[in-house]
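In: Just a sequence and a predicted model for now, questions to come.
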Amino acid sequence: MSNQELVHAYRHLLRWSLRAVQFSKPARFVVRDTLRAAFRDKNGTFEPSRVKSTLWFLESAATYVGVEHKIIKNLVHVRYIQNKSTGPWRIRAQTLSKSQQRALKDPVYEKEYEHFDKTIAMLNDTMNLCLR
């Protein structure tokens, strides 16, 4: 795994992800931030076969409005809501009411995305993808 392979994989994934979300304004920032976090992860592994199949999946999502596009759309929407509730404190203070801020400290809300993350992990395993 060379540095050049990582850069090419990042650029290709970013390009096809942006095409899959059709460059829409909140979605492109979610895609960018998620991809950055994935490539900056110290425990992450680089598997070219998974990157290649993910690129095919994203290309299909960008080309046709089918199941792949709906999966990407829902994935980005959930990550947007998740990041909105755990974003910087200034943004949280401006967008969430006090009752919503108190509710975020509840232990139930700490595990609300656990089932979704497991579903994405199973999708990644069955289709040999690397979606986050």
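Out: Happy to help now that I have it. Numbers count the residues shown, from 1 in each chain.
In: going forward, measure contacts between C-alpha atoms and count neighbours the same way
Out: Fine.
In: Just give me how far stretch 12-26 sits from the chain centre.
Out: 11 Å (CA atoms, centre = their mean, to the nearest Å).
In: Quick one: end-to-end distance for it.
Out: Length of stretch 12-26, first residue to last, CA to CA, to the nearest Å: 20 Å.
In: before we go on, here's another structure to hold up against the first:
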Amino acid sequence: MADLKVIHAYRHLYRGLLHAVQFSKPSRYIAQAQLRTAFREEGATFDTRSIARTVRFLEAATRTSGLEHSVLKNLLMTAYFRHYHGNRTWKHVQLNVKQMKNKKDQEHVRRTAYKHYDMTVAMLNKSMGLCLR
């Protein structure tokens, strides 16, 4: 029975994501990849309340192009540039890295460029009870 709940949760989230991004080509593939990795992750817990809240969040992103739609759009765009253009970073980060003489500092900036972003998404999930990536 637990497997059936997981399958239904996956389908509801995937359908909600497709409707929220209006089936646009780069966004739907990114959303699909992130959803797959989230459900295949070892040690992940299944929380029906957070999944239901996330589905409601996606439904709100589908209805209007308001705050929810903007948040989802920015999450997917950041995921695209993070994973598909991994060696490219933000323009201001690149300029600062080029100015650094030390290779250790350059690698530190490249590794920690998304740290604040990840912490912000984690706090958004915690405060709203969502399960966004």
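Out: Sure thing, it's come through. This structure is a prediction, so every number in the text was calculated from the model and none was measured.
In: And the TM-score between these chains?
Out: Overlay of the two chains. TM-score (TM-score structural alignment, normalised by the length of structure 1): 0.84; 120 aligned residues with a CA RMSD of 2.1 Å.
In: what about the helices in structure 1?
Out: All helices of structure 1, identified by DSSP state H, fall at 3-20, 25-40, 48-63, 67-85, 89-95, 98-104, 107-110, 114-127.
In: The third one packs against which elements?
Out: Contacts of helix 48-63 of structure 1 with other secondary structure elements, assessed using 3 or more CA pairs under 8 Å, 6 or more residues apart in numbering; DSSP states H and E, are made with helix 3-20, helix 67-85.
In: TSV for those, including mean neighbour count and distance to residue 109 of structure 1?
Out: Compiled in TSV, the helices and strands packed on helix 48-63 of structure 1 are given as follows (neighbours: other CA atoms under 10 Å; distance: least, CA to CA, whole Å):
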stretch	mean neighbour count	distance to residue 109 of structure 1
helix 3-20	16	29
helix 67-85	16	10
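In: With distance to residue 92 of structure 1 as added columns, please give those helices in TSV.
Out: TSV is the format used below for the helices and strands packed on helix 48-63 of structure 1 (distance: least, CA to CA, whole Å):
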stretch	distance to residue 92 of structure 1
helix 3-20	26
helix 67-85	6
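In: Of all those helices, which one is nearest residue 52 of structure 1?
Out: Each of the helices and strands packed on helix 48-63 of structure 1 was scored for nearness to residue 52 of structure 1 using CA to CA, and the closest is helix 3-20 (8.7 Å).
In: Just give me the mean distance for the closest one relative to structure 2.
Out: Helix 3-20 of structure 1, aligned to structure 2 and superposed, deviates on average by 0.4 Å (mean CA distance after the TM-score superposition for structure 1).
In: okay, and that helix goes to which residues in structure 2?
Out: Per TM-score structural alignment, the counterpart of helix 3-20 of structure 1 in structure 2 is residues 3-20.
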